[in-house]
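J.: sequence? don't have it. structure:
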């Protein structure tokens, strides 16, 4: 995929984001041939938009979710600053692009993790985290989920389906609490629909954060202080409808509320 095609895809994806619009399928010549090319296009999308990067999303840390998302490794995408929001959040369902709410821990960085030759350890990454929050990721996709849905590299170029991340109050003393074992639930209109733990889905939220720091470092991109990283779903995915309210409940760690009008 030459630079001209990469730029064309980046302009298309930036235009779709600006217009909050989806399209069916993608011209095969614009489908990136591999993940590295896809991530380069995603960086070009950010340049085209000119929006500040407020954070990042991570998905598919373990084999089950990798199979569901058609990947053989974790994936990531940029989340833009206007779409990092505090709970509660209300959104108009009709303006969203195949929205999927996912229960996730979100880590806010207190210092930069710049690119470097030596890999970051989990301990180093943990030390860089200013706060950990209960949260929801509201994923969206610029491609319609139909028979023409393009291969994974096109989705990675689209920020791995990044949309909005919603965070709750910081979890007090999280470093000394049993984060992996804490059950989190996703409720719809008061009925629990999904349950999960970080232990089952991620091992610990710092594990995907360390993976992201090293993956970005490998490609010359760093994490920045103040960015919020949504570390991966604990409870799988649901498709919401207008009029519904979703609550991500982390028990003593807090909760996050998202309403679709």
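T.: Great, that's in hand. Predicted model only: the values in this text are computed from it and were never measured. Numbering: from 1, shown residues only.

J.: rest of the way, CA atoms for contacts and neighbours
T.: Noted.

J.: what distance separates the start and the end of stretch 90-101?
T.: 13 Å (Cα to Cα, to the nearest Å).

J.: what comes into contact with it?
T.: 20-22, 136-142, 144-145, 237-242, 246, 258-261 (Cα atoms under 8 Å, 6 or more residues apart in numbering).

J.: make it 7 Å
T.: For stretch 90-101, contacts defined as Cα atoms under 7 Å, 6 or more residues apart in numbering pick out 21-22, 136-142, 237-240, 242, 258-261.

J.: and those, which of them are in strands?
T.: 136, 137, 138, 139, 258, 259, 260 (DSSP state E).

J.: And what about the most centrally placed residue in the chain, helix, strand or coil?
T.: In the chain, the residue lying closest to the centroid (Cα atoms, centre = their mean) is residue 57, at 2.4 Å. Following DSSP: H, G, I helix; E, B strand; the rest coil, the label given to residue 57 is strand.

J.: Included below, for side-by-side comparison, is a second structure:
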């Protein structure tokens, strides 16, 4: 199985480098498990860090019941965020630097303290958080035509590509997460609305899930890491010329343009 893990990690790395997608892993290797998929993801992460790229955080995916039902799963997944994935608020991203990108709006958590213990709770997350920030995650699948099952997206780093961060920051006590509203626009047209409750009832629950999942692999959530706890609405497709903006009320706004 290690040979298969190494082979598929290499395929996905090459697909990301060349923007040429690969056929779904689950169609070619029906016996791949979620555990195998995480080993593929970890192998990809090791290759990137060996090249000098730095992990700056993690992302949680599949936090909504609708997405879990679509993929036939009962828990979220996660991926790694690297330093070369960050985009400043309002900057332009080239569509041709990815395969078939989509955009999701999230409330990012930046940790003040490390979380590395069993049974991390919602309150542990709130106490460990330095601040929260409006974010857009640009997702992209290295699997052809987004024909993904859970194993495919886990192996493919949670289908993560880039993250756009606002320059507005708020402390935990400045935000009511359960009712925190999000309004998503594409080219000034209202596309979607959402609230913090969309991510497992509260974004901090998604961060706690991640801390506990990573503990199984002996991986901590480190101080200063950025955690994306899951989308507040469905992902939207983008084309060259599109501008996507998410407004989070008092929390602030974040925007990205595509060329």
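T.: Arrived safely, thanks for sending. These figures come from a predicted structure and were not determined experimentally.

J.: roughly how far apart are residue 229 of the first structure and residue 51 of the first structure?
T.: Using Cα to Cα, residue 229 of the first structure is found at 17 Å from residue 51 of the first structure.

J.: ok, the two, which is more surrounded?
T.: Neighbour comparison, residue 229 of the first structure and residue 51: the larger count goes to residue 229, with 31 against 13 (by other Cα atoms under 10 Å).

J.: Identify the residue of the second structure aligned to that one.
T.: Under the alignment (TM-score structural alignment), residue 229 of the first structure pairs with residue 227 in the second structure.

J.: Give the other helices and strands that the helix or strand containing its match contacts.
T.: Here residue 227 of the second structure sits within strand 226-228, counting by DSSP states H and E. Packed against strand 226-228 of the second structure, as judged by 3 or more Cα pairs under 7 Å, 6 or more residues apart in numbering; DSSP states H and E, are the following elements: strand 55-61, strand 102-111.

J.: so what's residue 244 of the second structure up against?
T.: Counting by Cα under 7 Å, 6+ apart, residue 244 of the second structure touches 185, 186, 187, 255, 256, 257.

J.: how about it, what's its match in the first structure?
T.: By TM-score structural alignment, residue 244 of the second structure lines up with residue 246.

J.: Leaving aside the residues adjacent along the chain, what's closest to that match?
T.: Nearest residue to residue 246 of the first structure in three dimensions, chain neighbours excluded: residue 188, at 4.6 Å (Cα to Cα, 6 or more residues apart in numbering).

J.: Tell me who's in contact with the aligned partner of that neighbour in the second structure.
T.: The equivalent of residue 188 of the first structure in the second structure is residue 186 (alignment by TM-score structural alignment). Contacts for residue 186 of the second structure were tallied using Cα under 7 Å, 6+ apart; they are 242, 243, 244, 245.

J.: Just the buried ones from the contacts of residue 244 of the second structure, in PyMOL syntax?
T.: Only the buried entries of the contacts of residue 244 of the second structure go into this PyMOL selection, using 16 or more other Cα atoms under 10 Å:
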select buried, resi 185+186+255+256+257
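
J.: in the first structure, which of the contacts of residue 244 of the second structure remain in contact?
T.: Contacts conserved in the first structure for these, counting by both residues aligned by TM-score structural alignment, their matches' Cα atoms under 7 Å: 185, 186, 187, 255, 256, 257.

J.: buried stuff in stretch 112-126 of the second structure?
T.: Quick answer for stretch 112-126 of the second structure (16+ other Cα under 10 Å): 112, 113, 114, 115, 116, 120, 121, 122, 124, 125, 126.
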